[in-house]
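**Student:** Predicted model follows, preceded by the sequence.
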Amino acid sequence: MQTQFAPDGWKYAILTFVAGVLASIITPLAAVFGIIFSTSILAFYRDPDRQIAPIGVASPADGTVSVVRDEGGQLRIAVYMSATNVHVNRAPLTGRVNEITHRPGAYKLAFSKESENNEQLQIDFEDYSVILIAGWFARRIHPYIEEGDRISKGDRIGHISFGSRADVILPPRFTEEDLAVEVGDTVYAGQTMLAFDPDEEECE
């Protein structure tokens, strides 16, 4: 199977490699570091295929669940992505993109409480939202979708360069009893179920 990479991955990797080769004129070690850094960048931008969770709400990101709380009558689940996680984000549920809002802000560490004031991109679907939050080093959020797009659960919706955070604010019908994860759990984008969907249970 051919390895996939998020957009810009090859660009940054090639730039790093070329810089290392040019610097090797000064010291041969620069070429070695160029190869190491370019390989590391490609690892950050890897985009593997996923087996999408057949039921419930899929995780929007790879990483660790860092926040689970009620927010204005809706549950908010945050996933912290470290530098070693896949950084491609996926849609937790099927729906239409109503609005995409970019909000400038600070660049605090993505796993800190203050990160909610960081630069972020909020994607509002019909009855839920995904919020992509940049970390102190990850200052580029790249959406793959536009307002009006119809998105299926597990579809790729964007990526954040290097470590960061992705939150999902669930539709009002979800309660704490529907949760399938807790703070500290490891999750995978599109693959891990964050919560059971009460609407699906009613259809059984």
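**Tutor:** Perfect, I can see it now. Numbers count the residues shown, from 1 in each chain.

**Student:** C-alpha from now on. contacts and neighbour counts both.
**Tutor:** OK.

**Student:** What count of nearby residues applies to P172?
**Tutor:** P172 is surrounded by 12 other residues when neighbours are defined as other Cα atoms under 10 Å.

**Student:** Hmm, I typed the wrong one, I wanted E200.
**Tutor:** By other Cα under 10 Å, the residues close to E200 number 10.

**Student:** Spit out the contact partners of it.
**Tutor:** Applying Cα atoms under 8 Å, 6 or more residues apart in numbering to E200 gives the contacts I55, G56.

**Student:** That one falls within a strand, correct?
**Tutor:** No - using DSSP: H, G, I helix; E, B strand; the rest coil, the assignment for E200 is helix, not a strand.

**Student:** Next one: it from R46, what distance?
**Tutor:** From E200 across to R46, the span is 32 Å (Cα to Cα, to the nearest Å).

**Student:** okay, pairing it with this:
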Amino acid sequence: MKFAPGYRRFAVPAFVGAAIFAFVLPPVGAFLLAFGAFVLWFFRDPERSPPKEGIISPADGRVSVIREEGDRVRIGVFMNVTDVHVNRAPVSGTVREVTHRPGAHKPAFSKDSDKNERVDIVVESEDGEFEISQIAGAFARRIHPYVSAGDELARGERFGHIDFGSRADVLLPPEYGVEDVAVEKGESVTAGESVVARSE
């Protein structure tokens, strides 16, 4: 099993503390051992197999946003604590820019989450310009994009993760309309595998 980068920062201190406290304060040692195991589970990074066609989900979770923004459509996926938090590219293309925007840390499922800290990644593909957003939540304080401007992204490839949170969006090109969306609000999706939109 692979793990997202950064898991050692949380897991190693927990396991070291568990080894020490196991002899001094066993209940504390047991808690730290359980926390270390939780960190490994939370940072898990399973392999995925993208389908042959369609725009695929950037995150595991439930669809929380489907809305029109001018001539474009946004699809957002809320990641619960039980979901894998490694994000995957909805399409293949060239990364044109990666922008970090500071902001609040409201719950990622709330309407105010659009003002949260975020990283926006613009990808130029054969089907147009896509914008992928990693949005922090109430507990997520670190967004980790893996890509930089000029990088080539393959469909389904890992492009980043968020520590302990929270939402990932894809803003479709103007060529796509709401009729091209293949999911509904509340639907469970899998990063790198579930199709969220199809072109005609």
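**Tutor:** Happy to help now that I have it. In this text the structure is predicted, and so the values were computed from the model without any measurement.

**Student:** Which residue is the nearest non-sequential neighbour of the aligned residue in the second structure for T84 of the first structure?
**Tutor:** In the second structure, the residue equivalent to T84 of the first structure is T82, according to TM-score structural alignment. Computed as Cα to Cα, 6 or more residues apart in numbering, the closest residue to T82 of the second structure that is not its neighbour in sequence is F42, at 7.2 Å.

**Student:** What's the one you found aligned with over in the first structure?
**Tutor:** Going residue by residue (TM-score structural alignment), F42 of the second structure aligns to F44.

**Student:** Check A138 of the second structure too.
**Tutor:** By TM-score structural alignment, A138 of the second structure lines up with W136 in the first structure.

**Student:** With Y7 of the second structure as the reference, measure out to P13 of the second structure.
**Tutor:** Look at P13 of the second structure and Y7 of the second structure: by Cα to Cα, they are 11 Å apart.

**Student:** And the two? Which one has more around it.
**Tutor:** Y7 (17 against 14).

**Student:** quick one, helices of the first structure?
**Tutor:** In order along the chain, the first structure carries the following helices (DSSP state H): 9-23, 29-44, 198-203.

**Student:** The first one packs against which elements?
**Tutor:** What it means is helix 9-23 of the first structure. Helix 9-23 of the first structure is packed against helix 29-44, with contacts defined by 3 or more Cα pairs under 8 Å, 6 or more residues apart in numbering; DSSP states H and E.

**Student:** once aligned to the second structure, how far is the helix it packs on on average?
**Tutor:** On superposition with the second structure, the mean distance recorded for helix 29-44 of the first structure (mean Cα distance after the TM-score superposition for the first structure) is 0.7 Å.

**Student:** what packs against that helix?
**Tutor:** helix 9-23.

**Student:** What residues of the helix it packs on count as buried?
**Tutor:** G9, W10, Y12, A13, I14, T16, F17, V18, A19, G20, V21, A23 (16 or more other Cα atoms under 10 Å).

**Student:** I'd assumed A31 was in contact with the last one.
**Tutor:** Yes - between A23 of the first structure and A31 a contact is recorded at 7.1 Å, counting by Cα atoms under 8 Å.

**Student:** In space, what's closest to the corresponding residue of the first structure for L171 of the second structure - neighbours in sequence excluded?
**Tutor:** Here L171 of the second structure is matched to I169 in the first structure, going by TM-score structural alignment. Setting aside the residues directly before and after it, I169 of the first structure is nearest to R76 in space (Cα to Cα, 6+ apart), at 4.4 Å.

**Student:** give the contact list for the one you found.
**Tutor:** In this structure, R76 of the first structure makes contact with V67, V68, R69, D70, D167, V168, I169, L170, judged by Cα under 8 Å, 6+ apart.

**Student:** Tell me which residue of the second structure matches up with the third one.
**Tutor:** In the second structure, the residue equivalent to R69 of the first structure is R67, according to TM-score structural alignment.
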